[in-house]
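*Asks:* The following comprises the amino acid sequence and a computationally predicted model.
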Amino acid sequence: MPEGDAVWRTARRLHQGLAGQVLVGSDLRVPAHATADLAGRRTIEVVPRGKHLLHRIEGDLTVHSHLRMEGSWRLHPVARRHALGTRHTVRALLWTAERVAVGESLGMLDLVRTSEEHRVVGHLGPDLLDPRYDASLAVANVLADPARTITEACLDQRNVAGMGTIFTAEPLFELGLNPWTPVGHLPTETIEDLLHAARRMLVRSARAGRTTVTGQADVNQDDGFVHGRMGLPCKRCGKPVRLATIGRQPQERVMFYCPVCQGGLAPNDDGGRQAPLGHGRSERRTR
C-alpha cells in the first residue's frame, strides 16, 4: 500500500495538472456515482489526507479516493481518453480540454460534499505531512492503548495518518526499538522521537520525489536499513535482517527488523534461515 509520501506526490501531480481547470467530462465507474456528471465544474484543489486523496471541485463536491494496494492516478493527454478508458481496471476518468486523470484499481472511490468530508476522513489521526500536524495529539493517540505493540499503534491510521510498513520499520530501526514492544513499555519521549523520525523521513521523501530513508541515495539505489532486506546483512551490525508477522487478522502485517540491533527475535520468529527476497536487489547495492 502506498505510504503518505507517495499519496502526497500523487496529489501534487493532480493538483498541478488540474487545479483551476474546468472539467469537460467525468466517468466514475462505481454504482453509487455512475450517473454523476461533473462537466462544467472547475477543480479547486487536490490534497492528500493521510493515505486518502481529496479532489475538490466547484459546487461543494469532492471526489474521494484511496489507492489501497494497487491503485494509481495518472495524467495523460486528453486524446488518449478513449483508449485508456477501455481498460477493465479503470475506475475513474476526469478530463479537461487538455488532460485526462485516470484512476486505476482504486480501492475506494466516493463522491461527497466537500463540507461533509469528515464522513470519509474524519476518523483519521493527525497527518504527518500536514503543515498543521498536531504532534501532541498523535502521541496521545498512540499511547491510548498501552497493550498494543508500537508497530500496530503506528500503523493504525486513526492514531496517526501516513505511516505504512516502510516508515514504521525504518524509524523503529533508527531508534533501536523492537517492533513487538508494547506501547506501555515505552517512555512518552520515545514515542515522540519515533513519530518525529517518521515525519522527517516522510517529508524528505515527499521533497525528493521518491521514497527515500536518508535522502542520500539516487533513484536507482535502496537506502533503507531494514525494509525489504530480509536475509541481507544489517548495515549496522552485519547480521541478517529478518521478517516476521505482527498483529492479528485482518490487520496482520509483516515487519522487517534486525534482532541484534532491535532487542531480540520477534515472539513468532524461530530464528531459522530466511532467504533474501527475490526482487533483483544485490547485496552489493544494499550494503
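*Replies:* Great, that's in hand.
*Asks:* Going by C-alpha atoms from here, please, whenever you check contacts or count neighbours.
*Replies:* Fine.
*Asks:* where do the strands sit along this protein?
*Replies:* 25-28, 43-49, 52-57, 61-66, 72-77, 90-95, 99-104, 108-113, 242-246, 253-257 (DSSP state E).
*Asks:* For the fifth one, buried residues please.
*Replies:* Applying a neighbour-count criterion of 16 or more other CA atoms under 10 Å, one finds 72, 73, 75 buried in strand 72-77.
*Asks:* Which residues does that strand contact?
*Replies:* Contact partners of strand 72-77, identified using CA atoms under 8 Å, 6 or more residues apart in numbering, comprise 10, 13-14, 17, 98-106.
*Asks:* Can you select the buried ones among those for me in PyMOL?
*Replies:* Filtering the contacts of strand 72-77 down to the buried ones (16+ other CA under 10 Å) takes a single PyMOL command:
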select buried, resi 10+13+14+17+99+100+101+102+103+104+105+106
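*Asks:* can the strands of the chain go into CSV with extra columns for distance to residue 2?
*Replies:* Output for those, formatted as CSV (distance: least, CA to CA, whole Å):
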stretch, distance to residue 2
strand 25-28, 22
strand 43-49, 12
strand 52-57, 10
strand 61-66, 10
strand 72-77, 9
strand 90-95, 18
strand 99-104, 14
strand 108-113, 14
strand 242-246, 19
strand 253-257, 14
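*Asks:* of all the contacts of strand 72-77, which comes closest to residue 221?
*Replies:* Among the contacts of strand 72-77, residue 10 lies closest to residue 221 (CA to CA), at 21.5 Å.
*Asks:* so what's residue 33 up against?
*Replies:* For residue 33, the contact set (CA under 8 Å, 6+ apart) comprises 110, 111.
*Asks:* go on, the one 10 residues further on?
*Replies:* With contact taken as CA under 8 Å, 6+ apart, residue 43 is in contact with 18, 19, 20, 21, 22, 23, 55, 56, 57, 58.
*Asks:* One more to weigh against that first structure:
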Amino acid sequence: MPEGDTVLQTAGRLRTALAGRILTRSDLRVPRFATADLTGRTVLDVASRGKHLLTRMEGGLTLHSHLRMDGAWRVYAPGERWRGGPAHQIRAVLANTEHTAVGYRLPVLELLRTRDEDQAVGHLGPDLLGPDWNPDTALRNLLSDPARPLGEALLDQRNLAGIGNVYKAELCFLARVTPWLPVGDLAAPTAARLVTTAKQLLEANRDRPMRTTTGAVLRGHAPHERLWVYGRTDRPCLRCGTPIRTADQDSRPAYWCPRCQSGPTR
C-alpha cells in the first residue's frame, strides 16, 4: 500500500506534468463518470492529502483518486509506450501537448466540485506531510480508543493521515512495542515520541526514491538493511540478531522482533 510520502511524490510528478496546462484529452474509465469530458480545462494544481490525490481544474472541479493497495499514476511523454499495466487496468487518462498521465488500478476515482473536497477527505486526521499537521491532535486521536491495538490505530487515517503498513511496522519497532499492544498501555512519553517519530520518518523520505528508516541509504547497503523489520521475515534483527517474525493483523502482515519489542503477539 502506498504511504503518505509515496502519494506526495506522485502528486509532485502529476503537478509538474499537468499544472498550468490545458487538457487536450480526458478519459475517465469508470461507469459513473465515463461521459465526463474535461478537455479544454486548465489543470490548476495537484495536491495530496494523506493517501488521497486531488487534481484541481478550472471551473471548480476536482478529480479525486486514491491508490489503496496497488493503484498508480504514470506520466509519459508523447509517443512513449505506456508500461503501467494492461489496457483493461487503466481507469483515467489526462493529457496535454507535452505529457500524458495514466491512472492504473485506481479503486477510487470520482469527479466532484472543488468546494466539496471535504466530502472525500474531511474525515482525515492531521496530515503528516501537510500544512494542517498538528501533533497534539494526532496524539489525542491515536489514544482516543485505549483498547485498540497500536498497529490498527496507526493505520486509521482518521487518527493521523499518511501511515501505511511499512511505517506501522517500523514505528512499532522504534517504540519497542508490538503492533498488538493496546494504545492505552503506551507510556505517555512513548506515545508522544511515536507521533514525533512518524513525522520525522515521513519528512526524511518525502523526496527519496528509496525509503529508509534505518538511515542505510549510502551505496553498499543491501536493500534489506533499509528497513528495521518490514518485509524481513526470518532475517536477523538489525539491532539484536533475533529472527524477525510476521503474522496477520487486520488482513495485513505485521512484522516485529520478539526480543526488541514487548507486548502481546499473535
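*Replies:* Received, thanks. What you see is a predicted model; the values in this text were computed from it and never measured.
*Asks:* returning to what we had before: so which of the contacts of residue 43 of structure 1 sit within helices?
*Replies:* residue 18 (DSSP state H).
*Asks:* Residue 123 of structure 1: how many residues sit nearby?
*Replies:* 12 (other CA atoms under 10 Å).
*Asks:* mind checking what it lines up with in structure 2?
*Replies:* In structure 2, residue 123 of structure 1 lines up with residue 123, judged by TM-score structural alignment.
*Asks:* re the thing from before, figure out which of the strands of structure 1 is closest to residue 138 of structure 1.
*Replies:* Between these, strand 43-49 lies closest to residue 138 of structure 1; by CA to CA that is 14.6 Å.
*Asks:* Specify which member of the contacts of strand 72-77 of structure 1 is nearest to residue 134 of structure 1.
*Replies:* Set against residue 134 of structure 1, the nearest of the contacts of strand 72-77 of structure 1 by CA to CA is residue 10 (23.1 Å).
*Asks:* quick one: contacts for the closest one?
*Replies:* Applying CA under 8 Å, 6+ apart, we find residue 10 of structure 1 in contact with 73, 74.
*Asks:* residue contacts, the match of residue 123 of structure 1?
*Replies:* residue 158 are the contacts of residue 123 of structure 2 under CA under 8 Å, 6+ apart.
*Asks:* again, but for residue 199 of structure 1
*Replies:* 128, 129.
*Asks:* what about it, distance to residue 192 of structure 1?
*Replies:* 11 Å (CA to CA, to the nearest Å).
*Asks:* Ok, residue 89 of structure 1 next?
*Replies:* Remark: distance between residue 89 of structure 1 and residue 192 of structure 1 (CA to CA) = 41 Å.
*Asks:* again with residue 79 of structure 1
*Replies:* Taken as CA to CA, the span from residue 79 of structure 1 to residue 192 of structure 1 is 49 Å.
*Asks:* Looking only at neighbour counts, state which of these two leads.
*Replies:* Counted by other CA under 10 Å, residue 79 of structure 1 and residue 192 do not tie: residue 192 has more neighbours, with 16 against 12.
*Asks:* Apart from its chain neighbours, what residue comes closest to residue 134 of structure 1?
*Replies:* Nearest non-adjacent residue to residue 134 of structure 1, counting by CA to CA, 6 or more residues apart in numbering: residue 126, 5.8 Å away.
*Asks:* do the same with residue 204 of structure 1
*Replies:* Nearest to residue 204 of structure 1 is residue 215, by CA to CA, 6+ apart, at 6.5 Å.
*Asks:* Pull the contacting residues for the one you found.
*Replies:* Residue 215 of structure 1 makes contact with 204, 205, 208, 223 under the criterion CA under 8 Å, 6+ apart.
*Asks:* circling back: minimum distance to residue 165 of structure 1: which of the strands of structure 1 has it?
*Replies:* strand 253-257 (6.8 Å).
*Asks:* mind listing what residue 113 of structure 2 touches?
*Replies:* Applying CA under 8 Å, 6+ apart, we find residue 113 of structure 2 in contact with 60, 61, 62.
*Asks:* And it? What does it align with in structure 1?
*Replies:* The equivalent of residue 113 of structure 2 in structure 1 is residue 113 (alignment by TM-score structural alignment).
*Asks:* For residue 190 of structure 1, see how far away that match is.
*Replies:* Distance from residue 113 of structure 1 to residue 190 of structure 1, by CA to CA: 39 Å.
*Asks:* Could you do residue 12 of structure 1 as well?
*Replies:* Here residue 12 of structure 1 is placed at a distance of 32 Å from residue 190 of structure 1 (CA to CA).
*Asks:* With neighbour numbers in mind, choose between these two.
*Replies:* residue 12 (18 against 14).
*Asks:* Against residue 32 of structure 1, how distant is the more buried one?
*Replies:* 27 Å.
*Asks:* again with residue 235 of structure 1
*Replies:* For residue 235 of structure 1 relative to residue 32 of structure 1 (CA to CA), the value is 50 Å.
*Asks:* who's more crowded, those two?
*Replies:* Set side by side, residue 235 of structure 1 and residue 32 show more neighbours around residue 235, with 15 against 11, by other CA under 10 Å.
*Asks:* Need the counterpart of that one in structure 2.
*Replies:* Residue 235 of structure 1 maps onto residue 238 in structure 2 when the alignment is built from TM-score structural alignment.
*Asks:* Its match - nearest residue in space that isn't next to it in sequence?
*Replies:* Nearest non-adjacent residue to residue 238 of structure 2, counting by CA to CA, 6+ apart: residue 228, 6.4 Å away.
*Asks:* Pretty sure that neighbour sits against residue 240.
*Replies:* No: the pair residue 228 of structure 2 / residue 240 is not scored as a contact, 11.0 Å apart, by CA atoms under 8 Å.
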